[in-house]
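Asks: please find the sequence and the predicted model below.
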Amino acid sequence: MSDAVVIGGGVMGCLSALNLLEAGARVTLVERSELGREASWAGGGIVSPLYPWRYSQPISALADWSQGFYPGLGRELAELTGIDPEVSSCGLMWLDHDEQADALSWAQREGKPLLSVDADFIYRQVPGLAPGYRSALWQADLANVRNPRLMAALRARLLQFPGFTLLEHTPVQSLLVEQGRACGVRHAKGELRADAVVLAAGAWSGEWAAALGLSLPVEPVKGQMLLYKCEPGWLPSIVLFGGRYAIPRRDGHVLVGSTLEHAGFDKTPTEQALASLRESAQRLLPALENQAPVAQWAGLRPGSPDGVPFIGELSSLPGLWLNVGHYRNGLVLAPASCRLLADLMGGRAPVIDPQPYAPAGRLESVRVR
């Protein structure tokens, strides 16, 4: 495996770099600000799409592979770095959902352990829920990962490789192209030459590509979150109702999210979102009415037209590889997406059929200036 430059220090960039390093490549990761501080830090960390039965097979294939991979990844990172990403199989409960028939049919087809449960089960599993829930869907094996710790562990693991270089606070200014092929990048401090360039810049990928004359339909979609502090174990499982969720952490923190806003690159938390998320939190868990959130923040998802990421080499510009456009499912899809990318770059048999994610035929009006 030859040298590679990875643009973007989120979970996609970091896991892409890790896979390439493990395959023997030398990798330089270039991040415009600080590694792991954008959407990969801001998200909830549920290791599942919110409503998995709604998604197409390409997304399900990535999610299935990643869900099986995460527990081992968490153990390995904890052992090698001393930072535990806290991959916790706490289960997920969908409350009073009007798509139960569709969900159960999907689960039967896919062999998923999704159950329909009654009120007695609901309140035994999550005693702190608001009264009145009569039925729910329950999947006991679904996990959440404490994504800020995951990103810290990935950073520590990458820095253990002698063939890895990290450049933070280093915006990429342009792509180096010679004889119709990407051969590196130019930044404020100089040039980096490589056999391959990987674009994994999250919500900034579309803007970055546009500056190069490439048309890539990835745009920022803002999401805001609240954080509460409760006693460890107070919320045993993830609960979801009406598109809003509460996620437990091992130390008692509870995340509540999230909004879905088209506001460009503005990450400013708003009073409107605070009120809306607090209302959702209290509707799910009435005890939260008596305490204020300890934090509020926003992140920018990499929105794409159908949520199916672009993974593969640009046929119009060999040497430039994409791993972008995961929208709301970046954390859950990352392990599979990054393994697939590394397989394709290394000429190995891919772990998943790469065709649904290939940029060829999916990107309109791609051109290079």
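Replies: Nice, I can see it. Residues are numbered from 1 along each chain as shown.

Asks: from here on, just use CA atoms for contacts and neighbour counts.
Replies: Fine.

Asks: number of residues surrounding Gln57?
Replies: Here the number of neighbours of Gln57 (other CA atoms under 10 Å) works out to 12.

Asks: what does the one 4 residues further on give?
Replies: Other residues near Ala61 number 14, with proximity taken as other CA under 10 Å.

Asks: repeat that for Arg339.
Replies: So Arg339, with other CA under 10 Å, has 21 neighbours.

Asks: got the buried residues for whichever strand or helix holds Ser66?
Replies: Per DSSP states H and E, Ser66 falls inside helix 57-81. If you call a residue buried by 16 or more other CA atoms under 10 Å, then helix 57-81 has these buried ones: 58-60, 62-67, 70-71, 73-78, 81.

Asks: next: stretch 252-259.
Replies: 252-259.

Asks: so who does Arg8 touch?
Replies: That one is not Arg; residue 8 is Gly. By CA atoms under 8 Å, 6 or more residues apart in numbering, the contact set of Gly8 is 14, 29-32, 35, 199-202.

Asks: dump the residue contacts of the residue nearest to it when sequence neighbours are not counted.
Replies: Spatially, and ignoring its direct neighbours in sequence, Gly8 is nearest to Ala201 (4.2 Å; CA to CA, 6 or more residues apart in numbering). Residues near Ala201 by CA under 8 Å, 6+ apart: 7-10, 13, 324.

Asks: in JSON lines: those, plus secondary structure and distance to Tyr357.
Replies: Converted to JSON lines, the contacts of Ala201 look like this (DSSP: H, G, I helix; E, B strand; the rest coil; distance: CA to CA, whole Å):
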{"residue": "Ile7", "secondary structure": "strand", "distance to Tyr357": "19"}
{"residue": "Gly8", "secondary structure": "coil", "distance to Tyr357": "19"}
{"residue": "Gly9", "secondary structure": "coil", "distance to Tyr357": "21"}
{"residue": "Gly10", "secondary structure": "coil", "distance to Tyr357": "19"}
{"residue": "Gly13", "secondary structure": "helix", "distance to Tyr357": "17"}
{"residue": "Val324", "secondary structure": "strand", "distance to Tyr357": "10"}
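
Asks: let's bring in a second one:
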Amino acid sequence: MTCMYDVIIVGAGVIGSSIAYYLTEQGASVLIIEKDQPAKGASGAAGGMLGAQAEIHTAGPFYEMAQKSREMFPELACKLREKSGIDIGLVQKGLLQVAITDEQTSELETLMTFHQSQGQQAILLNGKDLFDKEPHLGEDIKAGLYLPNDHQVVAPNLAKAFLYSATANGATLLTDTEVVSIIKENGKACGVKAEAQSYFAKSVVIASSIQTPRLLQPFGFNAEVYPVKGECISLRFSQLPIQTTIMGKGCYIVPKRGKRLVIGATTKPHDYTKNVTAGGITSLLTEAMKLVPAVDDGSIEHVWAGHRPQTVDGLPYVGKLERVEELYVACGHYRNGILLSPITGKWMAEMILNHEKHPLLAHFSPQRHEKEVNV
């Protein structure tokens, strides 16, 4: 059998596109197959926060992986812009987690101590210092934990920059093409079967979000990757009321270029629908106006919904399926796909091409929920 490609990647979201970019940077020939259009799923719907501290509050491999990935963005932004012509919209103004109650303030104090113990910056603000930082915060806000290194990007731009950089390096992209199954011969993955034809490669990577289990279950991948629907709204202003990303208990508010605020996101597990509900948007705006009352002055620009791929233990699956040679998986990043996309792509490329497995990947093994089957 002649292999047309070194690697086939199923899924052209931010994770699949990142893997393709890092593979092609090392000279690999790559075919990317996407059942819809690129970045139409979770990647295109994300708020773009790089919340390595805001989203992860316990020490361990996941926290460490997130810090490593966040550190890659400044240099990566330059490289992707040079290669693809796309500005990923990196804004380095940090993130402010806010507290409205005494209990929430105590939680922020605990988080500050934790982050500082891990060698990360975290500054507790209250009183004049807090409102000097963001003068238009709601008067009921008691404190804020400023995380100066939790930045943000434009999520769809990042996904497209990875993808276009990969194609600039020679990758081939097939859109509107659904993969039906994985082709295996002599215990080795050697291609995929689509509806119209089959494609062959030395290695196969499944990075197709909530579709991943369907393709991998025949090979012992007994893991649930389920959708968590999130609804968002963007507002346009004559003058932005905030400069820093604000995160509260009920929502986040991200200032974007073009005098826009993105407010998200509802959390609806196992909801496969794509509609945006009045109740969801009402809830977001109600919570946002508690944090920044001037949200009330914004003009509605756009509402949308996306599906974030979640796993049963909250950790992504990143690595090789041991039961089948040359079959890899990268999915289930949930709220952190944008943040973790650089490190996932880099480590996956090293594993596939150089057989180098980063020690942290042992904690995200696809085998951790494997069932006993003969494949």
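Replies: Noted; the coordinates are in hand. All values derive from a computational prediction rather than experimental measurement.

Asks: from the chain's centroid, how far away is the helix or strand just after the helix holding Ser66 of structure 1?
Replies: Per DSSP H and E, the first helix or strand lying C-terminal to helix 57-81 of structure 1 is strand 92-95. Averaging C-alpha positions (CA atoms, centre = their mean, to the nearest Å) puts strand 92-95 of structure 1 20 Å from its chain's average.

Asks: what's the mean deviation for the helix or strand following strand 92-95 of structure 1 versus structure 2?
Replies: Next helix or strand after strand 92-95 of structure 1 toward the C-terminus (DSSP H and E): helix 100-110. Superposed on structure 2, helix 100-110 of structure 1 shows a mean distance to its aligned partners of 1.8 Å (mean CA distance after the TM-score superposition for structure 1).

Asks: so where in structure 2 does helix 100-110 of structure 1 end up aligned?
Replies: Aligned using TM-score structural alignment, helix 100-110 of structure 1 spans residues 108-118 in structure 2.

Asks: and stretch 154-171 of structure 1, end to end?
Replies: Using CA to CA, to the nearest Å, the gap from the first to the last residue of stretch 154-171 of structure 1 comes to 21 Å.

Asks: er, stretch 54-63 of structure 2 I mean
Replies: Termini of stretch 54-63 of structure 2 sit 11 Å apart (CA to CA).

Asks: same check on stretch 124-142 of structure 2?
Replies: 11 Å.

Asks: over to the corresponding residue of structure 1 for Gly314 of structure 2. Which of the three states is it?
Replies: Using TM-score structural alignment as the criterion, the counterpart of Gly314 of structure 2 in structure 1 is Gly307. Classification of Gly307 of structure 1 using DSSP: H, G, I helix; E, B strand; the rest coil returns coil.

Asks: residue in structure 1 matching Cys78 of structure 2?
Replies: By TM-score structural alignment, Cys78 of structure 2 lines up with Arg75.

Asks: dump the residue contacts of the closest residue in space to Leu235 of structure 1 that isn't next to it in sequence.
Replies: Spatial nearest neighbour of Leu235 of structure 1, chain neighbours left out: Pro248 (5.7 Å); criterion: CA to CA, 6+ apart. The contact partners of Pro248 of structure 1, by CA under 8 Å, 6+ apart, come to 233, 235-238, 254-255.

Asks: list just the nearest of those to Ile46 of structure 1.
Replies: Ile46 of structure 1 lies nearest to Ile238 out of these, by CA to CA, at 8.4 Å.

Asks: and the closest one? What does it align with in structure 2?
Replies: By TM-score structural alignment, Ile238 of structure 1 lines up with Thr245.

Asks: what is the burial count for its match?
Replies: When neighbours are counted by other CA under 10 Å, Thr245 of structure 2 comes out with 24.

Asks: roughly how far apart are it and Leu95 of structure 2?
Replies: 5 Å.

Asks: you'd agree Cys183 of structure 1 is in a strand?
Replies: Yes. Looking at Cys183 of structure 1 with three-state DSSP, it is inside a strand.

Asks: circling back: ok, and what's touching the match of helix 100-110 of structure 1?
Replies: 53, 57-59, 97, 99, 121-124, 144-145.

Asks: cutoff 7 Å now
Replies: 57, 121-124, 145 (CA atoms under 7 Å, 6 or more residues apart in numbering).

Asks: what do you get for stretch 192-201 of structure 2?
Replies: Stretch 192-201 of structure 2 is contacted from outside by 3-8, 177-183, 190-191, using CA under 7 Å, 6+ apart.

Asks: for stretch 30-39 of structure 2, same thing?
Replies: Everything outside stretch 30-39 of structure 2 that qualifies as a contact, by CA under 7 Å, 6+ apart, is 5-14, 20, 24, 156, 159, 171-178.

Asks: swap in 8 Å and give it another go.
Replies: Looking at what lies outside stretch 30-39 of structure 2 - CA under 8 Å, 6+ apart - the contacts are 5-14, 16-17, 20, 23-24, 156, 159-160, 170-179.
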